[in-house]
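Trainee: sequence plus the predicted model coming up.
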Amino acid sequence: MLNVAYFSNQFATAQGHGITRYAHEMYRGLRKCDDLAIRPVAAWSSLSPERLSALQAETGLELVRLGRRLTPLAWHYLDTPTLERLIGGPVDVVHAVSLGYAIATRKPYVVTVHDLGPLTHPEYFTNTKPWIMEKSLRQAEARADAIVCVSQSTADEVEGYLGGHVADRIRVIREGVSPEFFASGDMACLARLDLPPDDVPVILTAGKISPRKNVQGVLRALRQVQDKIDHHLVLVGGAGWETEAVLKELDDGTLMNRVHLLDYVTDAQLRALYRRASAYIHPSLYEGFGLTVLEAMASGVPVITSNTSSLPEVAGDAGLLVDPGNDAEIAQAICSICTDTALREAKIAEGLARARLFSWDNYSRELRDVFWDVGR
């Protein structure tokens, strides 16, 4: 039995998308490996006391004794006390589920890298501390026995940033999609959301409003085809640092009544929104993986996404790939997928087949092999 300390602050946070979803999906998958003992660990939690207690009872989550403020300071400046000492009990391997901050450990060490955006594309990120990611990445360079990357695009980025000497420690394991997205959603959970009437078709896009999500490009493209389609646009994920610019884009009134800005939604609502949508659009300028593309495909929604970064790896030929910097190309893709029934049905079928190639269970088994490789 291999004892794995599974460090993830996102595992203990309140909102469940992005790396939080990854952390929980991985935990569930790894728990199925009968030769692993997985111990979730976090420095802090944003859950209510009731939800935190329930999560701890269900998973054995441990919060390190130093807490939210002292933990990163002690690990960054002193490289002590070690994670294994703070939680006690047997630890054979430490897994950092993301590049949060450097972790003090003397055990075999595995780090998952989702992307290097704040370091390589700072223009797309704000309210981040690149020096923290830099420190964590450099620690991985110096100490990690394996660097797990969620796409080949991210792997190339890591090797390009750190140098070829880390190539033999990089493992590419692509993310999966939960079986729940293949099942019918509970549409009743959408009742309280600001959505158009059921007979109005919608295009969905998900993610906090930020420059890399290219929401302004979507709006400009939609304006070009607004007289050719009846669809409304639904944006899920809440306000980000580009919200003001997006609202300004809507100021002229021509799109205002056809755009619905939703905040954070529950997992059940997200699954239902995919089912409600006629198309999913994700012309992001930069992604480490792009999990929502897979989720949409699994939900039976045709997908328009970018031909850059990791997104072609995820979508393959099943997605309608566009240049995210070309508004006219995005507009043409929107018009095609919304008006060409044969194309739409073909992309739905191809998307479902594509999504079935990505499994969290397969991901977990590959990650399990990495743990045993470094922890023997």
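Mentor: Right, received. Where do you want to start?

Trainee: drop to CA atoms for contacts and neighbour counts, all remaining ones
Mentor: Noted.

Trainee: tell me the contacts of the closest residue to P196 other than its chain neighbours?
Mentor: Nearest residue to P196, sequence neighbours excluded (C-alpha to C-alpha, 6 or more residues apart in numbering): H232, at 7.5 Å. With contacts defined as C-alpha atoms under 8 Å, 6 or more residues apart in numbering, the neighbours of H232 are 196, 200-203, 258-260.

Trainee: for those, pick the one with the most neighbours.
Mentor: Neighbour counts for the contacts of H232, by other C-alpha atoms under 10 Å, peak at V202, which reaches 26 neighbours.

Trainee: list the contacts of it.
Mentor: 231-234, 276-279.

Trainee: comparison target, given below:
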Amino acid sequence: MRIGIDVQTLETNEARRGIGLLCLWTIDALLMTHEHELILVGTGSEPPAVLSPEVLAATRYAQIQMPGGTGEHLRLGCAAEFLWSTPGLDGLDVYHVTSPLMPDILLPVAGRFPIVATVLDAIPAIPEGNNGTPPPPWYDQRLQILRTYQGYLPISESAADDAVSALDLARSRMTVTYLPIRDLKALPIDKDAPSRYGLRPGYVLSVTGYHPRKNIAGTLSAFSRFARSEGGDRQIMILCSLQPDERAEIEGMARKLGIADRVVMPGHFVEDLYSLLAGASASIFLSRYEGFGIPAAESLAAGVPLVCSNRSSLPEVCGDAAVLVDPDDEERSAEGLKRVLTSQEWRDGLIERGLRHVKKFRPEEYLRRIIEGYRNTLESLVIQEPPTPPQSKEPRLRVACFTPLPPRMSGIADYSLSLLRQLARLADVDCFVEASVGEDHSTLTECGIFEFSSFEKSHRQRPYDVILYQLGNNTHHAYVLPFVKHHPGVSVIHDFSLLGLKRQMARNYGRRFEMMLQFAEEYPAADAKVWDDDSQLDRLSFEEFPMTGGEMRASRSVIVHSEWLARLAGQMLPGADVAVIPLGVDLNAKDRVRETRAEIRRRFLLPEKAFVILSIGVINRLKRLDVVMDAFVDFHKRHPDSRFVLMGPADRILLRSLNHFTAAHRIKHAVHILGHRSTEEMYEMISASDVCVNLRYPSMGESSATLAMIMAMGCPGLVTPVGQFKEFPDDVCGKIPLGAGEKAAMVRQFEELHETPETGRCMGEKARAFVEDRGWPDVARRYCSCLIKAASEKSDQVPARVEQVDNEIESETL
């Protein structure tokens, strides 16, 4: 394999400590075999100084390069697309991030290659690991990025469990590696080392750290209790790095316990560590939380009897080869020390079991588990194998499609499912998705489905003729954006503004500086520093700053769903190749066999005779639900049997305000909030409703898939006559103009449809006729024509395929 190893940790003050040592151990392990090529990736112009000449001779080094450098990316966030911009990384099979939750490490944005991350522990999300202190603000951003990675290498089963429960990482993506522990019995030992530190024979060693979870106070208390019962002058060495004030604090503890003359503290880690460990009569490690516990494992490897905490990973690391105690039980801990220091039989048993148990942590085993983790990750990238393509005289057009799919709660996901079922009849389509564990994509059997980070390798091995991108204004589409830039294709702009998505990427995904640079490039006359101030960022107008220009400029061609949006795109990018393909509709939905209107109403707890008003789709403030609710209150006073149904995923804040509103106006019984439902349930609810409200303002240029569903079902709908909705004739949907009369106009529409049902039926029939040429097979053919054009312009090697698809389209049309 060609493996990238992130060595930024070795550029920090952790280089020679636990996290840095693990990075070095990982490199050493991978170099034990000559099967793999290693590229070490860091920010410096030269490799980290801690790397040995032998490692440098056996690896290559690549310096991270990207617009703006690393400093501002880290100041304003935590992640950047440097895997795309750094030279020398082409063709990586996997990229390994060794310390993703360190605050001074720039994280790679997932996409170009599968990324595997070491998971050390769940500090500070686990209260036991951080003394109850809440995680810092930057931690959540790093977790958001970490959750987009394809594989995880936790260092113990306990760390894996904590990563699931506290960090919300997917257990199925994990391969536990443990840590590599050398055969310390085979190392040369300096028997004079203890005396150089003033240690007498029989001393106890505690290799630890200065942090409440490391429990130095508990260690000293346990030793003090044991020392009082034993008598004599036995010493304890506390071996950890200490600042002067920290040393003073520990010395104060020792004085209070009456053991100040027995405590030895070098105040720093020493090169004689293993000699000091080998000379100890016992080791004590009373940590309250560990991801692994190197001091415990090394005590076993050195053949030193160990008294150890029974929490977190430590029972797993020690097995039956240590005296396990509650770290906060001073009496039991002291008894443990007494047992290992006074019973030779007990000591011999612990040593024998420890040397046997620690073999599971040999470096060879660590290497095997890392490679297994890489391979598990690569195997998981195939979600659904492509179906066997139909036989044809010529190779079919090969299309890669980047889009969310159901069960993602996204209208574009539902749209893509319907489109791809038809498009796959005309071309070979592979979908590249951001996969979440437990998502079932079996509803789309017509395409291959792959995790998105597998695209680069697939495209390199067997190039696609054209790439199709579905772009919307929410984080379901964040993973798509780098591909649009680096692999130009056909971009479908569902929302003319992507500002909302990019604001979320800046705030929640640590990519603020990247968004700032994009903004500065797209709007050079504006002040990009607004991205450094959330209050100013909130005030940015999505109409003035839609933030779609970069994606459209990078695309070979653009598809939109309305003439209005095509005009906007043309104004932004004169001469751009923009095609209009209206939203597709399921023309069979109306005639599908389902329950009767009365039966559906009973199932949804609606009165059979009620006048039912429906709002369907995402429940947000753009739907003008405040005005709709006001209008419904007035209408309901005159028609107490009326009902208002909201079906779709809801903004929590808006949902709370809707509940307050319905309670305040005593209409809670008449308003049914049903939440996200399946597509078929949406069709059922439309068929059971008297009118559907689909107001929208301000509009970001999006076309309404739910309005298309409403029209296909022949149900009357009400819209706001702005932008793309002006293109609908007045007789296919009711128009509710903005302004002071908006509420009154809506109430009048409700009254008219209630009093003269024939008006609604007539409007519904005309709406149905209006979308007759927008069935999914027709829409797929229009898509295929656009894809053929883009493929032909890209390469002169696809004419035969284009001709074949053209023939299929023609035969489909006939």
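Mentor: Alright, I've got the coordinates. Here the structure is a predicted model, which means the values were calculated and not measured.

Trainee: on that earlier part again, the residue nearest to P196 of structure 1 pairs with which position in structure 2?
Mentor: Residue mapping for H232 of structure 1 onto structure 2 gives Q235, with TM-score structural alignment as the criterion.

Trainee: how close does that match get to R200 of structure 2?
Mentor: With distances taken as C-alpha to C-alpha, to the nearest Å, Q235 of structure 2 is found 7 Å from R200 of structure 2.

Trainee: repeat that for V490 of structure 2.
Mentor: According to C-alpha to C-alpha, V490 of structure 2 and R200 of structure 2 sit 76 Å apart.

Trainee: please apply the same query to G20 of structure 2.
Mentor: The span separating G20 of structure 2 from R200 of structure 2 equals 32 Å under the rule C-alpha to C-alpha.

Trainee: would you mind telling me which of the two has the busier surroundings?
Mentor: Between G20 of structure 2 and R200, counting by other C-alpha under 10 Å, G20 is the more crowded of the two (22 against 15).

Trainee: name the element the more buried one belongs to?
Mentor: Taking DSSP states H and E as the criterion, the element that holds G20 of structure 2 is helix 18-30.

Trainee: ok, and what's touching that helix?
Mentor: Contacts of helix 18-30 of structure 2 with the rest of the structure, by C-alpha under 8 Å, 6+ apart, involve 5, 7, 9-10, 14-15, 36, 51, 55, 98-99, 179-180, 363-364, 366-367.

Trainee: once aligned to structure 1, how far is that helix on average?
Mentor: Compared with structure 1 after fitting, helix 18-30 of structure 2 has a mean deviation of 1.3 Å; criterion: mean C-alpha distance after the TM-score superposition for structure 1.

Trainee: buried sites along that helix?
Mentor: Of the residues in helix 18-30 of structure 2, those scored as buried under the neighbour-count criterion (16 or more other C-alpha atoms under 10 Å) are 19-27, 29-30.

Trainee: same question, stretch 241-261 of structure 1
Mentor: Neighbour-count burial for stretch 241-261 of structure 1, counted by 16+ other C-alpha under 10 Å, picks out 242-243, 246, 249-250, 255, 258-261.

Trainee: in a markdown table: the residues you listed, plus secondary structure and distance to G351 of structure 1.
Mentor: Formatted as a markdown table, the entries for these read as follows, by DSSP: H, G, I helix; E, B strand; the rest coil; distance: C-alpha to C-alpha, whole Å:
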| residue | secondary structure | distance to G351 of structure 1 |
| --- | --- | --- |
| E242 | coil | 30 |
| T243 | helix | 30 |
| V246 | helix | 29 |
| E249 | helix | 31 |
| L250 | coil | 31 |
| L255 | coil | 29 |
| R258 | helix | 27 |
| V259 | strand | 26 |
| H260 | strand | 25 |
| L261 | strand | 26 |
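
Trainee: what sits up against stretch 222-233 of structure 2?
Mentor: Here stretch 222-233 of structure 2 makes contact (C-alpha under 8 Å, 6+ apart) with 234, 236, 257-259, 262, 330-331, 333-335, 337-338.
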